[in-house]
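[1] following is a predicted model, sequence given first.
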Amino acid sequence: MNAEQIAQYWDEYAAEYDQEPDHGLLDSDTRAAWKDLLRMWLPPQPSDVVDLACGTGTLTALAAELGHRVRAYDLSGEMVRRATAKTAHFGAAVEVHQSDVSAPPLAPASVDAVLARHILWTLPDPHAALVAWARALRPGGRLVLVEGRWSSVGDDSFDDPDRMPWAGGVRADDLRAAVAEVAEDVHVVQLTDPVLWGRDIDDERYLLAARVPSA
């Protein structure tokens, strides 16, 4: 799948995206649980936060509610349209752009945090993406990554080891090793609470936070 095909896939899925409990966060308890996670792991507000593969902008909105300035990026034009509408009431505090999140248009040392959920495992070169993301962080800036290793992917197009190094998701130990090449103070928190997902889970899901060196 090339970038145009991937964008089309997510364009077509955008109308259904928020129906997943952890996507739309329509349940108040689920929304509160994700907001607490961001409050704990993002830098003190107000900070400049980038939300990569923002989807319909749900985490973008939570970060803005916490008082951050947020730039959100997604490859899908339809996702960008929906995220823009969802966050319009934040005014200039939120910008939403269409971009390949593997190499977003971010100046070096220009943001305080990079937030990315469930995207690294889908990238053809996740290590290069991590390098690009870390480069965009100011000294002491944070990577906040939500990932997992899925017991079932559901869509065979996202489970091709010849195209994707982390087909089927990435284990925490593997992501920890990759992040340690570009950042320090790596922390992994297993996300086992069913409230976060709207159901019980039987696969590995976690948040990884790390800091780029201060000097």
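    Right, received. Where do you want to start?

[2] only C-alpha atoms for contact and neighbour calcs from this point on.
    Noted.

[3] stretch 146-153: end-to-end distance?
    16 Å (Cα to Cα, to the nearest Å).

[4] distance between that stretch and the chain's centre?
    With Cα atoms, centre = their mean, to the nearest Å as the basis, stretch 146-153 stands 14 Å off its chain's centre.

[5] name the residues that touch that stretch?
    With Cα atoms under 8 Å, 6 or more residues apart in numbering as the contact definition, stretch 146-153 has outside contacts at 116-121, 159, 168-172, 202-208.

[6] got another, please set it beside the one above:
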Amino acid sequence: MPDPDSTSISSYWDAAASAFDEEADHGLRDPRVRAAWAARIRSWTPAPPADVLDLGCGTGSLSLLLAERGHRPVGVDLSPLMVQRARHKLATAGFDVQTLVGDASDPPAEAGSSFDVVLSRHLLWTLPDPEGALRRWTRLLRPGGRLMLVEGRWASSDRAGDGTAYAVAPGSLPWMGGVTATELVRALGAFLTDVRVDPLTDPGLWGRPIHDERYAVIAFP
């Protein structure tokens, strides 16, 4: 039985699901934004086919890019309505991709236990124990595997990524509003040996100019 916070968070994202893809970097409906993300995915991932765990997959836009590239994604999201939309998006594009409702911070066993890549985008700020999640994700990597973390620091410490009040009380999420690259690299350095930062300042990725910190971290055991 999920705890009340998990239920509140799931409900929050269920409520956001219908409009989620209206953001340029969520739905990737603009061909220029889609191409920009496809290029980044290509540069961050190993040669296909790779097994990729897409944590906090939302409506499945990155899973779709991965599948189109020839990879084998598995998506996990806490929101049933996000997963429903991801399944529809992937199936409509002709891909049979496993997408599961579950806690991305501690992925369900049905997702699998061995991956070439574990990917998350703008997920860490939603987790009550992000450093614990990072350690668990690392244990899912095969030899030579990598974490791909698309993150940023874009809001005050008590607001969600869009600047609105979030589903849980302020102070209950240590990285609320995002995490700086410096802080994330420090956390990963405790148990990973190779951590690289790729700044994501190109407006083409977001469909607009940005004025906060956006980046990807690619980390290897």
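    Everything's here; your move. All figures in this text were calculated on a predicted structure; none of them were measured in a lab.

[7] show me where the first structure has its helices.
    For the first structure, the helices defined by DSSP state H cover 3-17, 21-24, 28-41, 58-65, 77-86, 126-136, 172-179, 194-197.

[8] among those, which is nearest Val144 of the first structure?
    With Cα to Cα as the criterion, Val144 of the first structure lies closest to helix 28-41 of the helices of the first structure, at 7.0 Å.

[9] report the angle between the closest one and helix 58-65.
    Counting by axes from the mean of the first three to the mean of the last three Cα atoms, to 10 degrees, helix 28-41 of the first structure lies at 60 degrees to helix 58-65.

[10] mean deviation of helix 28-41 of the first structure from the second structure?
    Superposing on the second structure and averaging over aligned pairs (mean Cα distance after the TM-score superposition for the first structure), helix 28-41 of the first structure comes out at 0.4 Å.

[11] where in the second structure does that helix fall?
    Using TM-score structural alignment, helix 28-41 of the first structure lines up with residues 31-44 of the second structure.

[12] same question, stretch 188-204 of the first structure
    Going by TM-score structural alignment: stretch 188-204 of the first structure matches residues 197-213.

[13] quote the end-to-end distance of the matching stretch.
    By Cα to Cα, one end of stretch 197-213 of the second structure lies 12 Å from the other end.

[14] same thing with stretch 44-56 of the second structure?
    Start-to-end span of stretch 44-56 of the second structure (Cα to Cα) is 18 Å.

[15] ok, residues contacting it?
    So stretch 44-56 of the second structure is contacted by 62-63, 69-78, 104-105, 107, 111, 115-121, 123, 148, 218 (Cα under 8 Å, 6+ apart).

[16] and Asp21 of the second structure, what pairs with it in the first structure?
    The alignment partner of Asp21 of the second structure in the first structure, by TM-score structural alignment, is Asp18.

[17] wait, that match touches Cys54, no?
    No - using Cα atoms under 8 Å, Asp18 of the first structure is not in contact with Cys54, being 12.0 Å away.

[18] which ones are touching the counterpart of Phe115 of the second structure in the first structure?
    When the first structure is aligned by TM-score structural alignment, Phe115 of the second structure is paired with Val111. Applying Cα under 8 Å, 6+ apart to Val111 of the first structure gives the contacts Ser47, Asp48, Val49, Val50, Ala136, Leu137, Arg138, Gly141.
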